[in-house]
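With the sequence up front, the predicted model follows.
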Amino acid sequence: MMASAVAACGLLLSFLLLTLLRPRLPAPWRWHWRGLAMHAGLWCLAYGVLLLLLGRPWFSLGLALAFVMLLVQVSNAKHLALREAFVFQDFEYFTDAIRHPRLYIPFLGWGKFAAIVVVVSAALLAGLWLEPLAAERFAAAGAGWPAIILALLGASLLFVGHGKVEPSFDPAADLARWGFFACLWFYGVAERRPLVSSKERAAAPYLASGGDLLVVQSESFFDPRPLYDGIRRDVLATFDGISQQAMHSGPLSVPAWGANTVRSEFAFLSGLPASALGVHRFNPYRGALASDIQTLAQQARAAGYRTVCVHPYPASFYRRDRVFPHFGFDQFIDIAAFADAPRCGPFVADTALAERVKGLFAQAGQPLFVFVITMENHGPLHLEKCTAADVAALYEPAPPSGCEDLTVYLRHLRNADRMAGELQAFLAARGKPARFCWYGDHVPIMAGVYRQLGEPAGDTAYFIWDTQAEGAPQRTRRALHELADALVS
């Protein structure tokens, strides 16, 4: 009886903890009944399994509630930085945070992370020390009986609540309809569907010509000058100049905000909009190896090109070491090739990356497609320091207090602008046909700056420049999934 009472108490507390989610969820009685059934079922199943394994009712309660609280805090941190709640596909980031802590934990907050570690550790020690182990916890006559009943009840509720649910995959709408636990479940089940597409790639007359291709996905690249009039116009002087000469340029609608670079990578390479991906829109690479997606790299390789990806970060991140060969890349050059390269901040400098790319084209013996994913401007920006010299060089007049992240960002953005100029000048001097595409994957995470200066729309910017282009440049708004077809048409 005690275990059942503790489980009921925990269920109520789990609903209470979800009131801390931001933005707030509707009250549970406003959820679809399936959402309530899934929430109660997941709680009973999880608590029943913990109770069976641990034999301590209160300790099991504490662990289950601590996990719920962890998910709430992580979801709130993600929403603050990325305007999106935690979804099932984000569970992968827990292991990524262990392997790459600097990329993730600062957005939760080192203080909050330390507090979570202390509280969880204290709860574990207190639970093991203060609550005695139940006798015969695996026996039906002992603690095992209520645990088994709770687990079976939870499984029954999951069976009843599961049904044939078709989420919208708009997290805000689905959370409001189903609740947090049910959304995690439904998104997890939906991921079992394969990532497939019947889309045939459009004809690519440029590839038939054998001209080289260089594509740079510039980390967090966008034009921040509309945010604040005091940003010096020459921060993007080179980008502006190339855009005025380019075949195509303009604002770019991208499927990511602040992070989730792979969403933008996949949109460019596959030519597929997020609406065609179902649940795979959140991380297309999780299901990519079982997909039949046709990519620009496959198309280029079939036309006789050597295809190379250059990304100065571990190739295993986001499974790129396995996904990119599947997408048609002959070679992946990762951080191992940049051991002695200069850094700007914690990451390989964009100018060092430009030198590596120029070397690839200088040595090419066949048409070459190089896809570059930069890292220099990757956050967290607030871990870097800005100086009075930076402010003087980047603004006139200086911005209001609280814009330090913007100053750090602009310092890196100026280097990205320099990289674009170096690559354009190199391609122009070679005297060989080449096209050069540059775009930003998403806007940067600068929550404090956006509170001060206003939030951008989320568009980035792009250009497609051709060494032999004739005719008037076209300024055209595009969606990222349309960009590759424009590049090779």
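That came through fine.

only C-alpha atoms for contact and neighbour calcs from this point on.
Fine.

Test my guess that residue 22 contacts residue 74.
No: between residue 22 and residue 74 there is no contact under C-alpha atoms under 8 Å: 10.6 Å.

Who has more neighbours out of these two?
Between residue 22 and residue 74, counting by other C-alpha atoms under 10 Å, residue 74 is the more crowded of the two (21 against 17).

Could you count how many residues lie near residue 429?
10.

secondary structure class for it?
With DSSP: H, G, I helix; E, B strand; the rest coil as the basis, residue 429 sits in helix.

Please enumerate the strands of this protein.
According to DSSP state E, the chain carries its strands in the segments 212-218, 248-253, 306-310, 331-333, 343-344, 347-348, 368-373, 434-440, 460-466, 474-475, 478-479.

Pick the most buried one from those.
Highest mean neighbour count of the strands of the chain: strand 460-466, a mean of 26 (counted as mean count of other C-alpha atoms under 10 Å).

this is the other structure I want to compare:
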Amino acid sequence: MSVFFLGLFFLAISAEAIDTFTIPRGFIRDPRGIPFRVLFATALLSAFSILTGSIWFAFATSLFIVLALVIGSNLKHRMLGEPLVFSDLVVASSFLKEPKFYLHAIPPALLGLIAVLLPLLLAGFAFVSWHGALTNRLAGIVGLSISIGLLHVLLARTTLMPIPRLVGDTKQFGAIPTILVYWHRWRQEPDAAPPPALPAADSVPELVIIVQCESFADPAELNLQPSQLPGLEQARQHASLHGKLHVSGFGAYTMRTEYGVLCGRSEKDLGFRHYDPFLTASQDQGFALPHRLAHLYPQRVFVHPHDLRFYSRDRLMPELGFNRIVAEQDFAEALRIGPYISDEALGQKLKQLASESMKPTLIYAVSMENHGPWKAGRLDAADGAGAYTQHLANSDLMLADLTAMLEQDGRSALLVFFGDHRPSIPGQIEAQPERHTPYTMLRFPRDTENSVQDLTPAELHHAILAEILRAQAGNTAA
């Protein structure tokens, strides 16, 4: 038992020392974060003592995990402008599906170190588990029971971090206390009462096409060499509404923008749920566009040319009210430009769905072509930014093509096109306070109104509903 307490002492001291390197760094960490780190370290040491029967191997493994959390938080802050949060750990399984989404963020030297240490830890785990002492396992059982119980009481009674303030809280308290408290606050967030039903209508726009375009941003806003986006410029000239879309994420977090546009709940309303609103979106299905518009649009189609298991879209989108899913398997023969299905192929699929629709149809599409990582050699570009702007031009062509198709179609329609977030390209496009992307909303047949308004994704949701209801009123008056 004395060895257990000795290991715990060294682990607690080491965890405190390691956590001081968390970015952003405060001059002095708030001491109220210490009990969270100590109890977290105790729980780790105890759990691995139970599994292995070796206190010192449990110490080494626990130290590795604490170090990995801090390094991971710092890498994320460097790439995306915000530290690690509890929801990042929940979706860690995505790493196994598409490791290339994440490996590019890890420096080669660190990757090499992990490649050496991880097999050693696994081999050591197998060896010491076979030879571990029963007394160490029993000490672990006692330690885990006490640490989990005390941590539960501490979280239940804490008054720290009452509102989301991720960067400031990490700077003040450190990575581990912030992860733990934010997870607790997230579990306490109440579900919202569903919104009232939308009114019935005899006539609605026959087509509503909403395109969430991967990493679509105005290159003039990214400090890149100016690139022509004629499709976006033309759309802005003829849009009934356009402007800046103030997304919260940079370089990632597609689901935050997607949730905002689909469900219309602001990040303030979501509270601690806003870091990954898809984790609780099943409780918000009454807010979702396809659910609220089901009585007006018999056909409600979700289109995404990639693996729908990401963010659990395969389960979530039907729950939100879509009654047809067009996914990766429906693009088996489609053109790829770079690693992913092209925006040209996505645009052709949207045109096909529009031409086949015999009833009022709502289509929500999420593009994939311009997904990172971007690096030299992709599309034979000299650097990542060069590859990005080539893909960006293809996204712009898709917007122009969809606009021309709806112009010629003759049916009443609404086209909404927006970027989900800016790209993160280390050394070329870095996180900064300005994170907005462009959006446009075009009505067909066109009218003379052209308004400019900056919106959040949730506000864009309500603007879409207002435009459909406006069309209803216009059709009823006619």
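Yep, that arrived. Owing to the predicted nature of the structure, the values given are computational and were not obtained by experimental measurement.

Relative to residue 49 of structure 1, how far out is the aligned partner of residue 349 of structure 2 in structure 1?
Matched to structure 1 by TM-score structural alignment, residue 349 of structure 2 sits across from residue 356. According to C-alpha to C-alpha, to the nearest Å, residue 356 of structure 1 stands 53 Å off from residue 49 of structure 1.

cool, residue 62 of structure 1 as well?
Counting by C-alpha to C-alpha - residue 62 of structure 1 and residue 49 of structure 1 are separated by 14 Å.

Just give the nearest non-adjacent residue to residue 42 of structure 1, would you?
Residue nearest to residue 42 of structure 1 in three dimensions, not counting chain neighbours: residue 154, with 6.0 Å by C-alpha to C-alpha, 6 or more residues apart in numbering.

Now stretch 162-169 of structure 1: buried residues?
Using 16 or more other C-alpha atoms under 10 Å as the burial criterion, the residues of stretch 162-169 of structure 1 that qualify are 162, 167, 169.

List the contacts of that stretch.
The contact list for stretch 162-169 of structure 1 (C-alpha atoms under 8 Å, 6 or more residues apart in numbering) reads 34, 38, 174, 186-187, 278-279.

what do we get in structure 2 for the residue nearest to residue 42 of structure 1?
With TM-score structural alignment defining the correspondence, residue 154 of structure 1 maps onto residue 147 in structure 2.

give me the number of residues near residue 230 of structure 2?
When counting by other C-alpha under 10 Å, one arrives at 14 neighbours for residue 230 of structure 2.

Quick check, it in contact with residue 395.
No: using C-alpha under 8 Å, residue 230 of structure 2 is not in contact with residue 395; the gap is 10.9 Å.

what residues are up against residue 217 of structure 1?
Counting by C-alpha under 8 Å, 6+ apart, the residues that residue 217 of structure 1 touches are 265, 371-374, 438-441.

Repeat the analysis, applying 10 Å as the threshold.
By C-alpha atoms under 10 Å, 6 or more residues apart in numbering, residue 217 of structure 1 lies in contact with 261, 264-265, 268, 311, 371-375, 437-442, 462.

Leaving out the residues flanking it, which one is nearest to the counterpart of it in structure 2?
Here residue 217 of structure 1 is matched to residue 212 in structure 2, going by TM-score structural alignment. Nearest residue to residue 212 of structure 2, sequence neighbours excluded (C-alpha to C-alpha, 6+ apart): residue 366, at 4.8 Å.

show me what contacts the aligned residue in structure 1 for the one you found?
Alignment note (TM-score structural alignment): residue 366 of structure 2 maps to residue 373 of structure 1. Listed by C-alpha under 10 Å, 6+ apart, the contact partners of residue 373 of structure 1 are 215-219, 261, 265, 309-313, 334, 353, 440-441.

Likewise for residue 300 of structure 2?
Taking C-alpha under 10 Å, 6+ apart as the test, what residue 300 of structure 2 contacts is 208, 289-291, 293-294, 318, 321-325, 360-364.

that older thread, okay if I get the contacts of stretch 162-169 of structure 1 as TSV plus distance to residue 104 of structure 1 and neighbour count?
What follows is the contacts of stretch 162-169 of structure 1, written out as TSV (distance: C-alpha to C-alpha, whole Å; neighbours: other C-alpha atoms under 10 Å):
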residue	distance to residue 104 of structure 1	neighbour count
34	33	20
38	29	29
174	25	20
186	25	24
187	22	23
278	25	20
279	22	26
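
Closest to residue 93 of structure 1 out of those?
residue 187 (15.7 Å; C-alpha to C-alpha).

That closest one pairs with which position in structure 2?
So, by TM-score structural alignment, residue 187 of structure 1 is matched to residue 182.

Next up, the contacts around its match.
Residues near residue 182 of structure 2 by C-alpha under 10 Å, 6+ apart: 85-87, 155, 160-166, 169, 176, 188, 272-273, 275.
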